[in-house]
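Engineer: sequence-free structure coming up:
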């Protein structure tokens, strides 16, 4: 890149940072956390060299998700704060809303109900101000009110507020874009967890069974395997537990996770 103009070099660094950030996301989702951390270090360096605040937002947003999966909510919160203070998030409320929604999940993991609700309120207010039709990179197209509701659901799940988590899950599913099949499957699995937390065994199993068999992989499979474990622990002799066992064994899903 020695002979390229500064603008071209910045664009190339931006593309490299974006690809590396996607690799970090994939590694984190596959629980290859050592590899994900190495990708993070490289993505941060590339994003800084790009001088592109949008890609910097993306990198730190992915970093927050990785830290969340690692059980490091303080680091997840710090990563979302970096994302929230980028020029992109300050100028476009859609980005600010996403950062606040993700921060709410981190606050919830720390058990801070007040901060969780405050962050969700900021996210909703920013989303109301955002121009949904504005031009944004393709990687931001996933975020909308459905995704915000899904993140709110995750926050309330972590707080153990299962009724509110269930309400948010239903809202998210009602608003989900049809093409976001994996996001829908994840929300459906979390809905089952929220219902199980309220001891609504039949409803929980019915919700979990809605997840298509072909989506039983990665994080979705882990959520459903954990659901089965929780169900067996709280109600081992119930009809619901037997129905779930029949569903998983009949579809060869017992070891899916």
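Structural biologist: Ah, there it is. No experiment lies behind these values; they were computed from the predicted model shown. Numbering: from 1, shown residues only.

Engineer: From here on, just use CA atoms for contacts and neighbour counts.
Structural biologist: Noted.

Engineer: how close does residue 56 sit to residue 47?
Structural biologist: 5 Å (C-alpha to C-alpha, to the nearest Å).

Engineer: what's next to stretch 239-255, contact-wise?
Structural biologist: Contact partners of stretch 239-255, identified using C-alpha atoms under 8 Å, 6 or more residues apart in numbering, comprise 201-202, 205, 209, 213, 216, 225, 228, 231-232, 235.

Engineer: Residue 3 is in contact with residue 9, correct?
Structural biologist: No: applying C-alpha atoms under 8 Å as the test, residue 9 and residue 3 come out as separate, 9.1 Å apart.

Engineer: more crowded one of these two?
Structural biologist: residue 9 (16 against 7; other C-alpha atoms under 10 Å).

Engineer: ok, residue 86 - contacts?
Structural biologist: Contact analysis of residue 86 by C-alpha under 8 Å, 6+ apart lists 53-54, 56-57.

Engineer: what do you get if the cut-off is 6 Å, keeping everything else the same?
Structural biologist: Residue 86 sits next to residue 53 when contact means C-alpha atoms under 6 Å, 6 or more residues apart in numbering.

Engineer: Could you give the number of residues near residue 111?
Structural biologist: Residue 111 has 16 neighbouring residues, counting by other C-alpha under 10 Å.

Engineer: all helices of the stretch 51-200 of the chain, in order?
Structural biologist: For the stretch 51-200 of the chain, the helices defined by DSSP state H, counting those that start in this stretch cover 53-69, 73-84, 87-91, 93-109, 113-129, 145-158, 162-175, 181-197.

Engineer: so of these, which one's packed in deepest?
Structural biologist: Of the helices of the stretch 51-200 of the chain, the one with the most neighbours on average (mean count of other C-alpha atoms under 10 Å) is helix 93-109, at a mean of 28.

Engineer: Structure two is appended below for comparative analysis:
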């Protein structure tokens, strides 16, 4: 774990230096322009790629926070147009929202809440509804993971009230899908099903247009696989095991190759859905397909597999499949040390 954080931290130092160099150059010329913004945004693309590969790591959280500060520092590097200043505030908010997401994914909720506060403050100066949506939609997810459905509903509602949701069906679809997962927390099956149906309808409407103009963070992860992932999560919490399994298979079948973290999470959830239906052999085989790197280092995956282990030991304590799984889990645990 420490090696992982160190390597990510090293990448962050290099990225921070790149922005710092552009800041120095801007200071010398006393003019900050869109070329400086472009360099900042390139670093954001690198953060997004790291998140999809590793997810939840403290190194990603810290790197994103440092880069947010570097983007804000460019505000004082020289004169700039209002357009450039708004873009820099937007970039800082984007980095801070990535720090927030890494903290959520890593179960560091106090840090996530602090990053939410900072991200919302900077985003208000950017006037960028796309990043405001990301921040408040992430906040809804954060409160859902914290077991606070009322606050999750309120935060996601902030995101869904933004004008960009009415203009772009992709944003509408994501807001609806995340709302479906929140409905499941309260046990409302009908509302959850309705939200996911509407999310799919909005997604299909979005296919009439291309992704031009949509932000990198959205295009990089949101598609039918993510809708099915959220539906699987919702139906697991509702105890609708067969529905969860169906959405799990659909999610894994359509996940894009770069979504390493998402594949590990979906595989762990699918194993749980199979186990709860008494499909012992399939469940253990699926759980053993979770990549070792994620099983050993990703906090959410570790928690999911611990839950799987506990249920397996309760349902079939004397099964050879249980013994096989526990041997495998012990090997993974030793790699975590």
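Structural biologist: That came through fine. Since we're looking at a predicted model, the values are computed, not measured.

Engineer: what's the TM-score for these two chains?
Structural biologist: Superposed pair, TM-score by TM-score structural alignment, normalised by the length of the first structure: 0.95. Supporting alignment: 256 aligned residues with a C-alpha RMSD of 1.6 Å.

Engineer: circling back to that earlier point, let me have the helices of the stretch 51-200 of the first structure in JSON lines, adding distance to residue 19 of the first structure as columns.
Structural biologist: Below are the helices of the stretch 51-200 of the first structure laid out as JSON lines (distance: least, C-alpha to C-alpha, whole Å):
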{"stretch": "helix 53-69", "distance to residue 19 of the first structure": "10"}
{"stretch": "helix 73-84", "distance to residue 19 of the first structure": "18"}
{"stretch": "helix 87-91", "distance to residue 19 of the first structure": "19"}
{"stretch": "helix 93-109", "distance to residue 19 of the first structure": "19"}
{"stretch": "helix 113-129", "distance to residue 19 of the first structure": "27"}
{"stretch": "helix 145-158", "distance to residue 19 of the first structure": "22"}
{"stretch": "helix 162-175", "distance to residue 19 of the first structure": "28"}
{"stretch": "helix 181-197", "distance to residue 19 of the first structure": "20"}
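
Engineer: between those helices, which gets nearest to residue 26 of the first structure?
Structural biologist: Ranking the helices of the stretch 51-200 of the first structure by proximity to residue 26 of the first structure (C-alpha to C-alpha) places helix 53-69 first, at 9.8 Å.

Engineer: which residues of the second structure does that closest one align to?
Structural biologist: Using TM-score structural alignment, the residues of the second structure aligned to helix 53-69 of the first structure are 129-145.

Engineer: hey, which helix is longest across the second structure?
Structural biologist: Identified as the longest helix of the second structure according to DSSP state H is helix 2-29.

Engineer: what about the next helix or strand after that helix, distance to the chain center?
Structural biologist: For helix 2-29 of the second structure, the following helix or strand on the C-terminal side (DSSP states H and E) is helix 34-53. For helix 34-53 of the second structure, the separation from the chain centroid amounts to 16 Å (computed by C-alpha atoms, centre = their mean, to the nearest Å).

Engineer: Read off where helix 34-53 of the second structure ends up in the first structure.
Structural biologist: Using TM-score structural alignment, helix 34-53 of the second structure finds no match anywhere in the first structure.

Engineer: Then stretch 227-247 of the second structure?
Structural biologist: Aligning stretch 227-247 of the second structure against the first structure (TM-score structural alignment) gives residues 148-168.

Engineer: quick one on the thing from earlier: output the contacting helices and strands for the longest helix of the second structure.
Structural biologist: When contacts are defined as 3 or more C-alpha pairs under 6 Å, 6 or more residues apart in numbering; DSSP states H and E, helix 2-29 of the second structure packs onto helix 58-73.

Engineer: Kindly recompute the last result at 8 Å.
Structural biologist: helix 34-53, helix 58-73 (3 or more C-alpha pairs under 8 Å, 6 or more residues apart in numbering; DSSP states H and E).

Engineer: Compare these and give me the one nearest residue 176 of the second structure.
Structural biologist: Of all those, helix 34-53 sits nearest to residue 176 of the second structure, with 22.1 Å by C-alpha to C-alpha.

Engineer: quick one: contacts of the closest one?
Structural biologist: 15, 18-19, 22-23, 26, 60, 64, 71, 84, 87-88, 91, 94-95, 98, 102, 216-217, 258-262.

Engineer: go with 7 Å
Structural biologist: 15, 19, 22, 71, 84, 87-88, 91, 95, 217, 258-261 (C-alpha atoms under 7 Å, 6 or more residues apart in numbering).

Engineer: Any of these buried? List them.
Structural biologist: Those of these that meet the buried threshold are 15, 19, 22, 71, 84, 87-88, 91, 95, 217, 259-261, by 16 or more other C-alpha atoms under 10 Å.

Engineer: Tell me which residues touch the closest residue to residue 170 of the first structure other than its chain neighbours, please.
Structural biologist: Leaving out its chain neighbours, the residue that sits closest to residue 170 of the first structure by C-alpha to C-alpha, 6 or more residues apart in numbering is residue 191, at 7.7 Å. Going by C-alpha under 7 Å, 6+ apart, residue 191 of the first structure touches 166, 169, 207.

Engineer: Quick check: the corresponding residue of the second structure for residue 191 of the first structure vs residue 244 of the second structure, distance?
Structural biologist: Correspondence of residue 191 of the first structure to the second structure, assessed by TM-score structural alignment: residue 270. Per C-alpha to C-alpha, residue 270 of the second structure is found 7 Å from residue 244 of the second structure.

Engineer: what sits in contact with each of the two?
Structural biologist: By C-alpha under 7 Å, 6+ apart, no residue touches both residue 270 of the second structure and residue 244.
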